[in-house]
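*Asks:* Predicted coordinates and the sequence they were generated for:
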Amino acid sequence: MSSSDFNYLDIRFADIQMLRYRLDGFDGLSLNQKKLIYCLAEATLWGRDITFGQFGGYNLKIRKTLEAVVLSRDIARTTLDYIALKDYLRRVWFSSGIYHHYGCEKFKPGFSEAYFRNAVAMADVALLPLDGMTVGELCDELVPVIFDSDVLPTRLNKIAGDDLVATSANTYYVNVTQAEAEAFYDVQKKTGDGERPVSYGLNTTLVKDSTGEFSEKTWCTEGLYGPVISRIVYWLEKAMEHAENDAQRDVISTLIEFYRTGSLDVFDEYSVKWVKSTDGMVDFINGFIEVYSDPLGLKGSWEGIVEYKDIEATRRTRTVSDNAQWFEDHSPVDVRFRKPVVKGVTANVVKAAMLGGDEYPSTAIGINLPNADWIRAEHGSKSVTIGNLISAYSVASRESGMSEEFIADEETKLLVERYGEVCDELHTDLHECLGHGSGRLLPGVNSDALKEYGNTIEEARADLFGLYYMADEKMTELGLLPDGEAYKAHYYTYMMNGLMTQLVRIEPGRNIEEAHMRNRALVARWCLAEGTAVKMVKGDDGRTFVHIEDYARLRSLFAVLLAEVQRIKSEGDYGAARNLVEAYGVKIDAHLHAEVLERYRRLDIAPYKGFINPVLVPVSDQEGNVVDIKVDYTESYDEQMLRYGREYSMV
């Protein structure tokens, strides 16, 4: 099947367009590598319910209840209420719960409470998560959560001045306030290893009981999420049988030990081994990784991804990683905050083979891990750019009309058409491979010192690193960009996105909440406020456009801001982080927002996109031996989600 014949698009609903991604080159892998990918894929799919559970205490129950309704043979499927309920369920599937995956606000159902109660009463009782309750009692429990906008209204609250823990609906903390959580982990940090601190609180729920005592409930095979984690371990053990080498086998074995013990020391041991394991064709991420969903930036949401290398495309990222020391030495940040010696930077372009948890259906296109600063400093990091997902996004964006609607002039449109894709790929490489891995903390600075602003500052730091270097003549010298004009395409689209087009993802009247969006707004608005490189201008028809008056000056502004953001991180300057994010990264101009939403509405395109996983199908001979793994792309979004609910759930 050629790329032109492949159907990338599936269903569209709410503000979401579902896409498929291709596994080019999969057929050329060895049978053992295919089996390894299959086993790791099963381990990835089994973590799904953990993410649902982390993102809200009622998510799994609501999902199961709604799935029972849509599977009911007796319910009418053409009524407006049913259609609204089905779309609500699709949003729940997409966001791993009842909260928007980006904005974190609770979904508003388009069906009535009376319809919901009647529909649940018609569902197959065997499919409902009753757990000893009657159908009426189940509805009584779920109705306020679904229909009352004041009950658990947001998954992740980031409003300055609020108790961010008590007002967030995730399940990382139970009966705990923000002050209590911060005090609890401050004690651990003060008594722990200051040179090589573990990721305190990464894999636990912090609970305060009725007597006021605090305890951590660990996420492991014998603890919270134990049945699901045991299934992950089962498939990891199967994967070990097909490991490509001893180092890869040791990585998987150590991850299994972490899942069984919950020990953060073992997690660090696993992370170090994972960084050093670079020889195989196949790699994976599986575990409690990113902390963006915790208002305090401590708890890791569960995620999984299985990948294999794109050898040809990796030559670009290897060029970047091989010159990591040059980039660090020439950074515009204070020499005190640079790494004297950059260690172990590895970068690959990969093809995703399976997505799971917080990486599914909405996923990153680039990843840099591990997150522990001391591991980065001593052992390095691994970065990936996920090429087949970028390709799917690129195909979906063609003919969207975005350039015609939002780019100010024909010259800039042509610039973006010519250089946009190569610049996007390079910025992802620089962001993930070098940006996140650059710089260092001063001695004694805690990696969590920036608290709720840490994620935004870190993303700004990586973005600014990439932006600054894209305009450097080193890019053409290394063959990473075709000429010295190419970088301008990315400078323009980045500023346009940060100032305008990303606003289509936010409902009127709301602030920017998500860390990556805050980062882009912060960078773009700070540069705009300087007034010498970028302006917002009105066209003859009244539409607002971004106009870059001086690209060289804009680069110098990126340098100044990068130096300040790195200082904030290196010194752990919480006050400066708060002031910078709150001043530039949060509030929205209501008039501009309304204009952008109206212009986007006329284009009739979905602001968010997500992915349907391919189905990996074992092929056996007459004796029952697996002789191949085939890839099936025909499963629809609804079919996949209902199948996952049946096959990968312990609820």
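*Replies:* Cool, the structure landed. Numbers count the residues shown, from 1 in each chain.
*Asks:* C-alpha only now, for contacts and for neighbours.
*Replies:* Will do.
*Asks:* Any buried residues in stretch 228-246, and which?
*Replies:* 228-233, 235-240, 242-244 (16 or more other Cα atoms under 10 Å).
*Asks:* quick one: the helices in the stretch 51-200 of the chain?
*Replies:* With DSSP state H, counting those that start in this stretch as the criterion, the stretch 51-200 of the chain has helices at 59-70, 80-95, 113-122, 135-147, 178-191.
*Asks:* again, but for the stretch 251-400 of the chain
*Replies:* Counting by DSSP H, counting those that start in this stretch, the helices of the stretch 251-400 of the chain are 264-276, 311-322, 324-329, 373-379, 387-397.
*Asks:* could you redo those as a markdown table and give each row mean neighbour count and distance to residue 646?
*Replies:* Output for the helices of the stretch 251-400 of the chain, formatted as a markdown table (neighbours: other Cα atoms under 10 Å; distance: least, Cα to Cα, whole Å):
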| stretch | mean neighbour count | distance to residue 646 |
| --- | --- | --- |
| helix 264-276 | 20 | 31 |
| helix 311-322 | 17 | 36 |
| helix 324-329 | 19 | 46 |
| helix 373-379 | 20 | 39 |
| helix 387-397 | 18 | 27 |
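*Asks:* sorry, back to before: winner for burial among the helices of the stretch 51-200 of the chain?
*Replies:* A comparison of the helices of the stretch 51-200 of the chain by mean neighbour count, using mean count of other Cα atoms under 10 Å, puts helix 59-70 on top with a mean of 23.
*Asks:* Give the other helices and strands that that helix contacts.
*Replies:* Helix 59-70 makes packing contacts with helix 48-54, helix 80-95, helix 113-122 when contacts are defined by 3 or more Cα pairs under 8 Å, 6 or more residues apart in numbering; DSSP states H and E.
*Asks:* Tally up the residues packed near the nearest residue in space to residue 573 that is not next to it in sequence, please.
*Replies:* The spatial neighbour of residue 573 that comes closest, neighbours along the chain excluded (Cα to Cα, 6 or more residues apart in numbering), is residue 450 at 6.8 Å. If you count neighbours by other Cα atoms under 10 Å, residue 450 ends up with 24.
*Asks:* got another, please set it beside the one above:
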Amino acid sequence: MDAQELKNYLADSPPSVVRLEIEKHFDALNDKQKRYAHFISRASFHGTRIVARQISPESEPIFDFILALHKTCGGDWKALQAKAGISDEDLGNFLQYAAQFLGNNGNYKSFGDAKFIPRGPESAFTALAAASPEAQKFYDATSGAIFSANKPALLHLGYPEQGHMTTYYPGSSDITKAEIDFISSWMEKKGLLPENTRLIKNKNGSFEILIASAKRTVPSEGGDIGKETTFKIETGDLTGKTITLVYGDYSKELEAITANAKKAAENADNENQQKMFTSYAKSFEEGSLLAFKDSQRFWIRDKGPMVECNVGFIETYRDPAGIRAEWEGFAAVVNLDRTRAFGALVEAAPTLIPHLPWGKDFEKDTFLSPDFTSLEVLTFAGSGIPIGINIPNYDDIRQGEGFKNVSLGNVMGAKSPNEKVPFVAEKDLGVYRKYRDGSLEVQVGLHELTGHGCGKLLQEKSPGEFNFDHKNPPISPLTGKPITTWYEPGQTWGSVFGSLAGAYEECRAELVAMYLSCEFPVLKIFGFGDGSIDINGEAGDVLYASYLSMARAGLTSLEMWDPKSRKWGQAHSQARFSILKCFLEAEDDFCKLDYKGDDISNLTISLDRSKILTAGRKAVGDYLRKLHIYKSTADIENGAKFFGDMTNVDPDFWGTKVRNEVLRNKQPRKVFVQTNTNLDEATGKVTIKHYDATPEGMIQSWAERHV
């Protein structure tokens, strides 16, 4: 790889390190709630090494290398610098890399799935490693992968057969996508859920499904599909091959997680919380995802808690097949003031959803009003922190029992100093800066609640049992004819749409939010305007900032598109780019890119505010309707083609000219320094410790986390 290309993979300099402020919200909890939050935090952070192993083989030894250096110098980095004989610049490059690594829990970006490499010479890291035998041991264990960039495909996460990096299929460089899909289908038919698994292809062609569990043997009463662990494939391309279930993946980590889950159960505020963490403990101890689904049922029923949480193998974005999930866990404190606005949005949702551009046949029979809280994050363990969450991700629970939404306020509001805003015209900067946080809160609320929360999957739930009138199928608003496809028994949204599901669903949810943000009573809920249509008033400012932010996000998303593989590296980015294309293709010159001739060095977005409610909303509605109907009816053939066209990047204009300008103006993505909680065993009281918003503070926080 030449030096120019390599520049795009260098660690941010400097990284944008910000602190998550939590103290005043944590102080409002009683002692028992603080202990509950403490044990959830510990359970969450004990999954750190799981996340590292899910990203790359070198991530865990890099983590240990960084912490070994901190231990060697006791946080006196200047002393270590002198001992290693490296320059100020070399030390700075190491600290910046370490902060970005710890903020992503690995050496691939959580937002974009691209590897990042230290700035400066490899010799500086070698000199630092020589400072202690322990650091040297871990540095040697990275096998040179910290700086390695000689195989461009390995700079991105993806399928092994395409040369990309993945550890969801460890040691199986010859495993094919077809084999992965076949085993996934086999698991689906058996009723074995995939989220907490990894898959190995052995040299003799047999397969092992690794199940994450503290116990290393099948539970005495049997696992989720019984006591049998070895199966022979009877039909299909892999006929005669064997599949073996192997328990105990991440066993050491899950032992600690289980112990802390049990402690959290002891400090629960109510029966739902107690049962939730008892189910968590069973899931993590025995590898049961059926027990995990029970934990999610109790979580849904735990309405309005002071301490909110979720822990486990949750999101499937990083598995190239889109079914295996990364470890994630959070503990957060409810912001009661902001939660009131989200509560009002929940109350309004049943009147908002009928505005969406499809008929009742493609919508849930009853909107299951969820809990929707604004949270201040105490702990978020994983590869990155989102600004909003809508879970659980199990369709049967979501459609029949409900779900929850959370907005993470102190993540959304965290700002680094001197943030630049490229691609927004000078005339729009005032409105953009003033209302971007407010518009983002509206966007996140609608995205999570009505976006992920709306829509019906038309299913044959079991042979002969349908959740719609299959003898008189609904009329598709796209064709004007009865639908011909639906979900067959055992099929789920994820299994049908596979690796496409993540980006597709994020796009659908974003579009729902863009469409419903045009309802001025929604803006009133968040304190903007009086509910009447006023495109030029404050509510109009918020709406304009929302559409402008989405267009800008679509533009900057090109950073996450890889021109070599012509692949998107991040689901949200893929979705937002397609929405920008939707804006640009709208009628009446609704949205344009402004630049002079062939010179795009001063590229800005021009969006006609007066046309948001007409051309803009129509374009959004047309795009949304197609995505929704294809999803609702399991129409993967038309859905995949349509979404593929909308997310396609023309390599000359978008993939080269515009992308180069995006990279030239790239802003560092924020990494968050989080507190640590400490329990005094004698008094039962929990305190928290904050750290400086610096690379040194980030490293110290992890050194004192003891995971």
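*Replies:* Great, that's in hand. Note that the structure is a prediction, hence the values are computed from the model and not measured.
*Asks:* quick one: TM-score?
*Replies:* The TM-score (TM-score structural alignment, normalised by the length of structure 1) is 0.85; 603 aligned residues with a Cα RMSD of 2.9 Å.
*Asks:* returning to that earlier point: could the helices and strands packed on helix 59-70 of structure 1 go into JSON lines alongside distance to residue 601 of structure 1?
*Replies:* Shown next, in JSON lines, are the helices and strands packed on helix 59-70 of structure 1 (distance: least, Cα to Cα, whole Å):
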{"stretch": "helix 48-54", "distance to residue 601 of structure 1": "31"}
{"stretch": "helix 80-95", "distance to residue 601 of structure 1": "19"}
{"stretch": "helix 113-122", "distance to residue 601 of structure 1": "30"}
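*Asks:* closest to residue 62 of structure 1 out of those?
*Replies:* Nearest of those to residue 62 of structure 1, taken as Cα to Cα: helix 80-95 at 8.6 Å.
*Asks:* Tell me which residues are up against the closest one.
*Replies:* 13-14, 59, 63, 66-67, 70, 76-77, 97-101, 107, 109-112, 115, 360-362, 610, 638, 641 (Cα atoms under 8 Å, 6 or more residues apart in numbering).
*Asks:* Helices of the stretch 451-600 of structure 1, start to end?
*Replies:* 454-470, 474-477, 487-499, 515-530, 551-571, 574-584, 590-603.
*Asks:* What is the aligned counterpart of the residue nearest to residue 573 of structure 1 in structure 2?
*Replies:* In structure 2, the residue matched to residue 450 of structure 1 (TM-score structural alignment) is residue 497.
*Asks:* In a helix, its match, correct?
*Replies:* Yes: assessed with DSSP: H, G, I helix; E, B strand; the rest coil, residue 497 of structure 2 lies in a helix.
*Asks:* Contacts only, for it.
*Replies:* Applying Cα under 8 Å, 6+ apart, the residues near residue 497 of structure 2 are 634, 636, 640.
*Asks:* still on that earlier bit, mind listing which of the contacts of helix 80-95 of structure 1 are in strands?
*Replies:* 13, 610 (DSSP state E).
*Asks:* Chain neighbours aside, what residue packs nearest to residue 338 of structure 1?
*Replies:* Closest to residue 338 of structure 1 by Cα to Cα, 6+ apart is residue 439, at 4.4 Å.
*Asks:* Map that neighbour onto structure 2.
*Replies:* Checking TM-score structural alignment: residue 439 of structure 1 goes with residue 455.
*Asks:* before we move on, what about residue 609 of structure 1?
*Replies:* By TM-score structural alignment, residue 609 of structure 1 lines up with residue 670.
*Asks:* doesn't residue 247 of structure 2 fall inside a strand?
*Replies:* Yes: counting by three-state DSSP, residue 247 of structure 2 is found in a strand.
*Asks:* helix/strand/coil for residue 618 of structure 1?
*Replies:* Relying on three-state DSSP, one would call residue 618 of structure 1 strand.
*Asks:* Please report the distance of it from residue 627 of structure 1.
*Replies:* 8 Å (Cα to Cα, to the nearest Å).
*Asks:* now swap in residue 112 of structure 1 and tell me
*Replies:* Residue 112 of structure 1 is 51 Å from residue 627 of structure 1, by Cα to Cα.
*Asks:* Identify the residues contacting the nearest residue to residue 632 of structure 2 once chain neighbours are set aside.
*Replies:* Excluding the flanking residues, the one nearest residue 632 of structure 2 by Cα to Cα, 6+ apart is residue 457, at 4.5 Å. By Cα under 8 Å, 6+ apart, the contact list for residue 457 of structure 2 reads 362, 486, 487, 493, 631, 632, 633, 634.
*Asks:* and the two most separated of the residues you listed?
*Replies:* Top of the distance list for the contacts of residue 457 of structure 2 (Cα to Cα): 362 and 493, 14.5 Å.
*Asks:* the more surrounded of those two?
*Replies:* residue 362 (22 against 19).
*Asks:* Contact partners for the equivalent of residue 368 of structure 2 over in structure 1?
*Replies:* Using TM-score structural alignment, the partner of residue 368 of structure 2 in structure 1 is residue 343. Residue 343 of structure 1 sits next to 376, 377, 378, 379, 380 when contact means Cα under 8 Å, 6+ apart.
*Asks:* Grab the nearest non-local neighbour of residue 216 of structure 1.
*Replies:* Residue 216 of structure 1 sits nearest to residue 206 (Cα to Cα, 6+ apart), 4.6 Å away.
*Asks:* contacting residues around that neighbour?
*Replies:* 172, 173, 174, 176, 181, 214, 215, 216, 217.
*Asks:* How many neighbouring residues does the first one have?
*Replies:* Read that as residue 172 of structure 1. Residues near residue 172 of structure 1, counting by other Cα under 10 Å: 29.
*Asks:* Test my guess that it contacts residue 202.
*Replies:* No: under the criterion of Cα atoms under 8 Å, residue 172 of structure 1 is not in contact with residue 202, lying 9.7 Å apart.
*Asks:* Can you pull the residues that touch both of those two?
*Replies:* Shared contacts of residue 172 of structure 1 and residue 202, counting by Cα under 8 Å, 6+ apart, come down to residue 299.
*Asks:* First-to-last residue distance for stretch 690-699 of structure 2?
*Replies:* End to end - Cα to Cα - stretch 690-699 of structure 2 spans 12 Å.
*Asks:* Over to stretch 521-538 of structure 1?
*Replies:* Between where stretch 521-538 of structure 1 begins and where it ends, there is a gap of 20 Å, by Cα to Cα.
*Asks:* tell me, which strand in structure 2 spans the most residues?
*Replies:* Structure 2, longest strand under DSSP E: strand 371-381.
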